[in-house]
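**Q** Quick one: sequence plus predicted model below, questions after.
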Amino acid sequence: MRVAATDVLPALRGQATAGGALADFIWFRTGGPAEWLVRPADVADLAAFVGALDPAVPVFPIGVGSNLIVRDGGVAGVTVRLPKSFAKVTIEPGNRVRAGAAAMGISVASAARDAGIAGLEFLRGIPGTVGGACRMNAGAYGRDVSDVLVSYTAVTRDGAVVEAPAAALGYSYRHSALSEGAVVVEALFEGVPGDPATIGAEMDRIAAEREASQPLRSRTGGSTFKNPPGDKAWALIDRAGCRGLMRGAAQVSEKHCNFLLNLGGASSADIEALGDEVRARVLAETGVTLEWEIQRVGETA
């Protein structure tokens, strides 16, 4: 459902922008605008706003768009992007780190390192926000968010502020049971005691490995497909002869073929169609149906 006019939007102390650009910060730098791009002032502001919003209007939370294809027709309803005021990271007793949902994974890992908390180093390798990482059970280098998350706080679609244990998310591989339209606003992680120098060395190793193996300086969306049980998506894509495959200005990365690239001027339709072609070729070659890891949202142009 699209919002009919400005006067149907509830009061907001933050900002609400009609036709807010998403391609300005989505990693692929493609896609249409948000019908309404909302930046709440704080948790209370967000809860009051979505609670008063017509229940038929969809609410979609977005972070930095590091694992997202926004289709060229844009996103209907309200897209919520948490501002920097939601990015605070603090240390708590018991080797715990509390992080606002707008904080980046590297910020959480760095704060843990400085406090001598080990076990969160892998968050250095996750290029998105805490909110997105909690929603999709993000993982890297053998660990997932589900391994370290204690609890989370979210604003649900009806405007309730809910704090719940991590188990309530029903985590599986790159998936959670977080309800539709719910916005994660905070997360509590727990590690174990560690030596800051050792923790820092592991974070540096992760950063160097990512730099060497992934197209980090390109317009991309991170890992495109989930790894099938007992296999690697990139290996199946390579086996199907898709390394370097192109559709318009979209390309399968030659450096890491589970990454799609916008070489400049690609549309979201080009990128998604290239992904579908890769899936078809992998299925024909290997009999394996790759599942999208990148979230695809919005309407076609």
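**A** Cool, the structure landed. Quantities reported herein were computed from a predicted structural model and do not represent experimental measurements.

**Q** only C-alpha atoms for contact and neighbour calcs from this point on.
**A** OK.

**Q** Surely Asp144 and Ala138 touch.
**A** Yes - at 5.7 Å, Asp144 counts as touching Ala138 under the criterion of C-alpha atoms under 8 Å.

**Q** Find the centremost residue of this protein, please.
**A** Residue closest to the average C-alpha location in the chain (C-alpha atoms, centre = their mean): Gly132, at 3.9 Å.

**Q** For Glu211, the count of nearby residues, please.
**A** 12 (other C-alpha atoms under 10 Å).

**Q** how close does it get to His256?
**A** Per C-alpha to C-alpha, to the nearest Å, Glu211 is found 11 Å from His256.

**Q** Now Ile177: which helix or strand?
**A** Slight slip there: residue 177 is Ala, not Ile. Secondary structure from DSSP states H and E places Ala177 outside every helix and strand.

**Q** Other residues contacting stretch 266-278?
**A** Defining contact as C-alpha atoms under 8 Å, 6 or more residues apart in numbering, one finds that stretch 266-278 is touched by 30-31, 69-72, 224, 237, 242, 246-252, 260-262, 300.

**Q** buried subset of those?
**A** Using 16 or more other C-alpha atoms under 10 Å as the burial test, those include 30-31, 69-72, 224, 237, 242, 246-248, 250-252, 260-262 as buried.

**Q** Alongside the first one, take a look at this:
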Amino acid sequence: MALSGKDLLTRLPPVRGRLQAGAPLGPMTWFRVGGPAEVLFRPADEEDLAAFLAGCPADVPVTVIGVASNLLVRDGGVPGVTIRLGGPFAEVAVEGTSVTAGAGALDLTVALTAQQHGLGGLEFLSGIPGTIGGAVRMNAGAYGGEVVDVITDARGIDRQGRTHIYDRDALHLTYRHCGVPDDVIFTRATFQGRPEDGSVVKARIDAIQQARADSQPVRARTGGSTFANPEGHKAWQLIDAAGCRGLAIGGAQVSEKHCNFLLNLGDATAADIESLGETVRRRVRETSGVELRWEIRRIGLPLPGEVAP
């Protein structure tokens, strides 16, 4: 049975933003698969988000998404309220050598804004397809940099609607992990840049963009890097050695170009993609003894009769 959300709407507090029952989520994701949100909430601003969380019944699940570049929504949809941050959450401001970005700001936009103000050190963000909220939550990194290297603090709102400021140490950032409780929704973060000639920084951003295009299936329906690199290994090498390059299940395929990417060839379901990922994990475990950990976030329920791995 599809998640309609109409009954849930009657239990939710009033908002200044937008509440939508049964909102399709698949078209929002880079994989272009998945079921609906029972209710989708687009808050007007931080105050609207905090008031909503404070008034939302404790038994209602709350999930937050960005541009869904590293997200797989299961075919049965997402129960409860799915929150998507846009509008004022996508703003970026520069003061001196500090760059403050809303959680909904694209990582690439933050890197380019810093460059336009003559600041270097943040260009690695241009190689991460996502938003700042997700980047902080997973300590995203690429091309020699990680969020932990440049972040000074982050602001977040917990499930009770309380606002918190976390300095770098309080975030407890490690490889692809943040130690802040999962129920905290990051709303903004501040990063430290360094004065540098903008043209030099732009050249590095251009080089990163070209390297991505050369090595990754950036124009395909994909969710980005699928598995985190295990300590001492590269995930793609383990996947390749396990004979999984080009492996397909239904409409999903392991990329021939970069085998740590899963592709929707056009008619894949979320179940196809997740099953393919689990098959890759099993083959890698059998051939190398290494357990791959999903880097892609998987949310929601399978369709009736299906079992999520």
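**A** Received the coordinates, thanks. Predicted model, so just to flag it, every value in this text is computed and none were measured.

**Q** Return the residue of structure 1 aligned against Ile65 of structure 2.
**A** Alignment note (TM-score structural alignment): Ile65 of structure 2 maps to Ile62 of structure 1.

**Q** List the contacts of that match.
**A** Each residue near Ile62 of structure 1 by C-alpha under 8 Å, 6+ apart is listed here: Thr79, Val80, Arg81, Leu82, Gly132.

**Q** Max pairwise distance over these: which two?
**A** Thr79 and Gly132 (13.7 Å; C-alpha to C-alpha).

**Q** Quick one: residues contacting the aligned residue in structure 1 for Val254 of structure 2.
**A** In structure 1, the residue matched to Val254 of structure 2 (TM-score structural alignment) is Val252. The contact partners of Val252 of structure 1, by C-alpha under 8 Å, 6+ apart, come to Cys242, Arg243, Gly244, Leu245, Met246, Asn258, Phe259, Leu260, Leu261, Leu274.

**Q** Then Gly5 of structure 2?
**A** Ala21, Gly22, Ala37, Glu38, Val39, Gly80.

**Q** likewise Val80 of structure 1?
**A** Leu37, Val38, Arg39, Pro40, Val59, Phe60, Pro61, Ile62.

**Q** want to throw those residues into a markdown table with secondary structure?
**A** Output for the contacts of Val80 of structure 1, formatted as a markdown table (DSSP: H, G, I helix; E, B strand; the rest coil):
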| residue | secondary structure |
| --- | --- |
| Leu37 | strand |
| Val38 | strand |
| Arg39 | strand |
| Pro40 | coil |
| Val59 | strand |
| Phe60 | strand |
| Pro61 | strand |
| Ile62 | strand |
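
**Q** Narrow the contacts of stretch 266-278 of structure 1 to those in strands?
**A** Using DSSP state E, the members of these that fall in strands are Ile69, Val70, Met246, Arg247, Ala250, Gln251, Val252, Leu260, Leu261, Asn262.

**Q** What is the most widely separated pair among the residues you listed?
**A** Val70 and Met246 (19.2 Å).

**Q** what span of structure 2 lines up against stretch 17-31 of structure 1?
**A** Counting by TM-score structural alignment, stretch 17-31 of structure 1 corresponds to 20-34 in structure 2.

**Q** Show me the contact partners of that stretch.
**A** With contact meaning C-alpha under 8 Å, 6+ apart, stretch 20-34 of structure 2 is reached by 3-6, 9, 35-41, 67-77, 221-223, 263-264, 268-270.

**Q** Just the buried residues from those, in ChimeraX please.
**A** Applying 16+ other C-alpha under 10 Å to these leaves a buried subset, and the ChimeraX line that selects it is:
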select :3,4,5,9,35,36,37,38,39,40,41,67,68,69,70,71,72,73,74,75,76,77,221,222,223,263,264,268,269,270
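
**Q** What separation do you get for the match of Ile65 of structure 2 and Glu209 of structure 1?
**A** 27 Å.

**Q** same check, this time on Arg174 of structure 1
**A** Applying C-alpha to C-alpha to Arg174 of structure 1 and Glu209 of structure 1 gives a distance of 21 Å.

**Q** Those two: who's more crowded?
**A** More neighbours surround Arg174 than the other of Arg174 of structure 1 and Glu209, with 19 against 13 (other C-alpha under 10 Å).

**Q** With Lys226 of structure 1 as the reference, measure out to the more buried one.
**A** Arg174 of structure 1 is 8 Å from Lys226 of structure 1, by C-alpha to C-alpha.

**Q** Also Arg210 of structure 1?
**A** Taken as C-alpha to C-alpha, the span from Arg210 of structure 1 to Lys226 of structure 1 is 18 Å.

**Q** Tell me which of these two has more neighbours.
**A** Each of Arg210 of structure 1 and Lys226 has its neighbours counted (other C-alpha under 10 Å); Lys226 has more, 18 against 15.
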